[in-house]
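In: coordinates only, sequence not included:
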């Protein structure tokens, strides 16, 4: 697993910290799980959660009664990969507010682990390195839907459409209010399709979202994943929204609609491919691309 004595000692030290009573989970973000000899005999290995980008590896781990979650196979920075892994673990019900989590990650293909981050789920401390709580989702939201759409947004940011970079907005939840605060720019490509056949949890619909992301306007999606519309122009433009320098109209619209409703908005930057999640008018999660494929 590790290439040198220092790397092996680093890994063993991280695994040893897992035994502390004040550590609830160790998130191992890599497609190269530690060898059985590095895990054997550790009574707290039940705290270990693997975050892998291969469904085959995830199934192998689960067959060995290990806990694993899937993350998208894109080349993000270490901290971004940890953020995505935390979101996936939260969606799977493996993390809750107040949990202390150690996250272990590395560069490239993660054969060598060189980064260990400690975070508290739900922390409001502005000094926290990673602030990835449950996004303050109301109970009617499906975390599975939100996670799935974040992953779809990451694919759009990394791949674009037909080799061209695209940007888009996906608004989830409070769909009645959001529809009232928006207007149709183009013919709605989802109009006339039954609800059962236009749910964002279905792979064909996620592919359709990726395709239609090249169109102007936002996607409006219900809390349960049903796609209400694409190509909507968001009319909200709150003056109370404060965004970092360099973010334009797309991000301002996403922040404004979440400030004026109970919705969550996901944006993909056409310029950089960065994915941002907005909640209550603020950026709740930011995932920067390390290397784009467009």
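Out: Great, that's in hand. Keep in mind that this is a model prediction, so the values were computed, not measured. Numbering: from 1, shown residues only.

In: switch to C-alpha atoms for all contacts and neighbour counts from now on
Out: Fine.

In: I'd say residue 290 and residue 76 touch.
Out: Yes - with contact taken as CA atoms under 8 Å, residue 290 and residue 76 are classed as touching, separated by 4.7 Å.

In: more crowded one of these two?
Out: Counting neighbours by other CA atoms under 10 Å for residue 290 and for residue 76 shows that residue 76 has the greater number, 21 against 15.

In: surely the more buried one touches residue 286?
Out: No - using CA under 8 Å, residue 76 is not in contact with residue 286, being 11.5 Å away.

In: quick one: the strands in the protein?
Out: Counting by DSSP state E, the chain forms strands over residues 25-29, 48-52, 67-70, 100-105, 115-120, 168-172, 182-184, 218-221, 227-234, 264-268, 275-279, 282-287, given from the N-terminal end onward.

In: could the ones you listed be laid out in a markdown table, adding distance to residue 82?
Out: Output for the strands of the chain, formatted as a markdown table (distance: least, CA to CA, whole Å):
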| stretch | distance to residue 82 |
| --- | --- |
| strand 25-29 | 7 |
| strand 48-52 | 9 |
| strand 67-70 | 12 |
| strand 100-105 | 7 |
| strand 115-120 | 9 |
| strand 168-172 | 23 |
| strand 182-184 | 35 |
| strand 218-221 | 26 |
| strand 227-234 | 29 |
| strand 264-268 | 18 |
| strand 275-279 | 15 |
| strand 282-287 | 10 |
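
In: which one of those lies closest to residue 83?
Out: For residue 83, the closest of the strands of the chain is strand 282-287, at 7.6 Å, according to CA to CA.

In: gap between residue 84 and residue 278?
Out: 15 Å (CA to CA, to the nearest Å).

In: same question but for residue 186, I mixed them up
Out: With distances defined as CA to CA, the gap from residue 186 to residue 278 amounts to 25 Å.

In: how many residues are close by residue 194?
Out: Based on other CA under 10 Å, the number of other residues close to residue 194 is 10.

In: now residue 192
Out: 7.

In: what about it, distance to residue 228?
Out: Counting by CA to CA, the gap between residue 192 and residue 228 amounts to 10 Å.

In: ok, now residue 107?
Out: Taking CA to CA as the measure, residue 107 falls 39 Å from residue 228.

In: which one's more surrounded, these two?
Out: Neighbours were counted for residue 107 and for residue 228 using other CA under 10 Å; residue 228 has more, 21 against 16.

In: here's the one I want to compare it with:
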């Protein structure tokens, strides 16, 4: 067990002071190594604290504490920003934090395993924003603008639902010819018979139409140029034994994982239970976006390579 250092204690005190001064709602502690949870409880007495750990070892002893905990299970090389974001997403999904909460995050920003940094984070701003750079990390030949267009549409569906009711849906983008070889219609296909111009997602009227029919069973198949090829499709990609998804994932998410493992497509799944949008590639979840009430903001970085 790592020593509960004077520096760690000082950062706990500073975090409490910042939380009170800014009227924040909670504190998030991101641990890379085991700690003394009894000392931690004394340091954060009476405070709302969620503890996230990189590994099971980092959370050893937390079961006897009063803290809510999150196991990240992320690659060792994952940047601290990504680990913080994942911890915040998990905390919102588990209802430890409200969507619009303000959180003081305490973490190791410079020296591995040493608590040396803290940030004040407003969740509706931090988690409601994706960057074009995030999508380029998918390393696909599908134009980033097409993926961005479908992700935006999926987030709107996840946030708005249909007549006040949550809606789950699935979009499969790119490699549409191979994808269609694993599809068969579930019945009436609302987009069948329309010409290509009338099936273009760049058209706001088409996107509105997709929102209307998103509550139907089956997946939307979208080409790389943002044309809807088919809707209401049942996916029957071959099962891939080595696929592994987090607990709680339903048939829609498994279908997204399987089709992206079998093709070069990107799948974008909307959870019916909470509207969360997940982006799949190569059988894995690559991005997760929470459907906050505010519209999502896209931000381009100066360091992005040209499209």
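Out: Now that the structure is in, tell me what you want to look at. As the structure is a computational prediction, the values presented were derived from the model and not from experiment.

In: surely residue 251 of the first structure and residue 270 touch.
Out: No - with contact defined as CA under 8 Å, residue 251 of the first structure does not count as touching residue 270 (11.1 Å).

In: who's more crowded, those two?
Out: Under the criterion of other CA under 10 Å, the comparison of residue 251 of the first structure against residue 270 puts residue 251 first, with 24 against 17.

In: excluding chain neighbours, what is closest to that one?
Out: If the residues on either side of it in the chain are set aside, residue 251 of the first structure comes closest to residue 267, at 6.7 Å by CA to CA, 6 or more residues apart in numbering.

In: need the contact list for that neighbour.
Out: Residues in contact with residue 267 of the first structure (CA atoms under 8 Å, 6 or more residues apart in numbering) are 153, 167-170, 250-251, 254, 275-277.

In: now with 7 Å?
Out: 168-170, 251, 275-277 (CA atoms under 7 Å, 6 or more residues apart in numbering).

In: do the same with residue 142 of the second structure
Out: With CA under 7 Å, 6+ apart as the criterion, the residues that contact residue 142 of the second structure are 174, 224.

In: now it: how far from residue 260 of the second structure?
Out: On the measure of CA to CA, residue 142 of the second structure and residue 260 of the second structure end up 13 Å apart.

In: before we move on, what about residue 49 of the second structure?
Out: Relative to residue 260 of the second structure, residue 49 of the second structure is positioned 37 Å away (criterion: CA to CA).

In: please apply the same query to residue 93 of the second structure.
Out: When distances are taken as CA to CA, residue 93 of the second structure and residue 260 of the second structure turn out to be 24 Å apart.

In: quick one, which of these two is more surrounded?
Out: Under the neighbour definition other CA under 10 Å, residue 93 of the second structure and residue 260 were set side by side, and residue 260 has more, 24 against 15.

In: counterpart of that one in the first structure?
Out: Under the alignment defined by TM-score structural alignment, residue 260 of the second structure corresponds to residue 258 in the first structure.

In: returning to what we had before: out of the strands of the first structure, which comes closest to residue 212 of the first structure?
Out: Set against residue 212 of the first structure and scored by CA to CA, the strands of the first structure come closest in strand 227-234, at 7.5 Å.

In: could you tell me where that closest one falls in the second structure?
Out: Following TM-score structural alignment, the partner segment of strand 227-234 of the first structure in the second structure covers residues 228-235.

In: now the matching stretch on the first structure. Mean distance?
Out: With mean CA distance after the TM-score superposition for the first structure, stretch 228-235 of the second structure departs from the first structure by a mean of 0.4 Å once superposed.

In: tell me where the stretch 1-150 of the second structure has strands.
Out: Using DSSP state E, counting those that start in this stretch, the strands found in the stretch 1-150 of the second structure span residues 26-31, 49-53, 68-71, 102-107, 117-122, 129-131.

In: I'd assumed residue 224 was in contact with residue 195 of the first structure.
Out: No - under the contact definition of CA atoms under 7 Å, residue 195 of the first structure does not touch residue 224, with a separation of 10.4 Å.

In: neighbour count winner among these two?
Out: Neighbours around residue 195 of the first structure and residue 224, counted as other CA under 10 Å, are more numerous at residue 224. The numbers are 18 against 13.

In: look up the closest residue to the more buried one, ignoring the ones flanking it.
Out: Spatial nearest neighbour of residue 224 of the first structure, chain neighbours left out: residue 142 (5.9 Å); criterion: CA to CA, 6+ apart.

In: residue 176 of the first structure maps to what in the second structure?
Out: The alignment partner of residue 176 of the first structure in the second structure, by TM-score structural alignment, is residue 177.

In: my error: substitute residue 272 of the first structure in the last question.
Out: So residue 272 of the first structure corresponds to residue 274, using TM-score structural alignment.

In: what range in the second structure matches the longest helix along the first structure?
Out: Of all the segments of type helix in the first structure, defined by DSSP state H, the longest one is helix 143-159. Residue correspondence for helix 143-159 of the first structure in the second structure, counting by TM-score structural alignment: residues 144-160.

In: quick check: that stretch compared with the first structure, mean distance?
Out: With both structures laid over each other, stretch 144-160 of the second structure and its partner residues in the first structure are 0.7 Å apart on average (mean CA distance after the TM-score superposition for the first structure).

In: can you pull the buried residues of that stretch?
Out: With burial defined by 16 or more other CA atoms under 10 Å, the residues of stretch 144-160 of the second structure counted as buried are 144-148, 150-160.

In: tell me where the first structure has helices.
Out: Listed from the start of the chain, the first structure has helices (DSSP H) covering 5-17, 36-39, 55-63, 78-91, 143-159, 175-180, 203-212, 249-259.

In: quick one: which of these is nearest residue 48 of the first structure?
Out: Judged by CA to CA, the one of the helices of the first structure that comes nearest to residue 48 of the first structure is helix 5-17, at 8.9 Å.

In: now the closest one and strand 115-120, what's the angle there?
Out: 20 degrees (axes from the mean of the first three to the mean of the last three CA atoms, to 10 degrees).

In: pretty sure residue 153 of the first structure sits against residue 268.
Out: Yes - in this structure residue 153 of the first structure lies within contact range of residue 268 using CA under 7 Å: 6.3 Å.

In: which neighbours do these two have in common?
Out: Common neighbours of residue 153 of the first structure and residue 268, using CA under 7 Å, 6+ apart, are residue 275.
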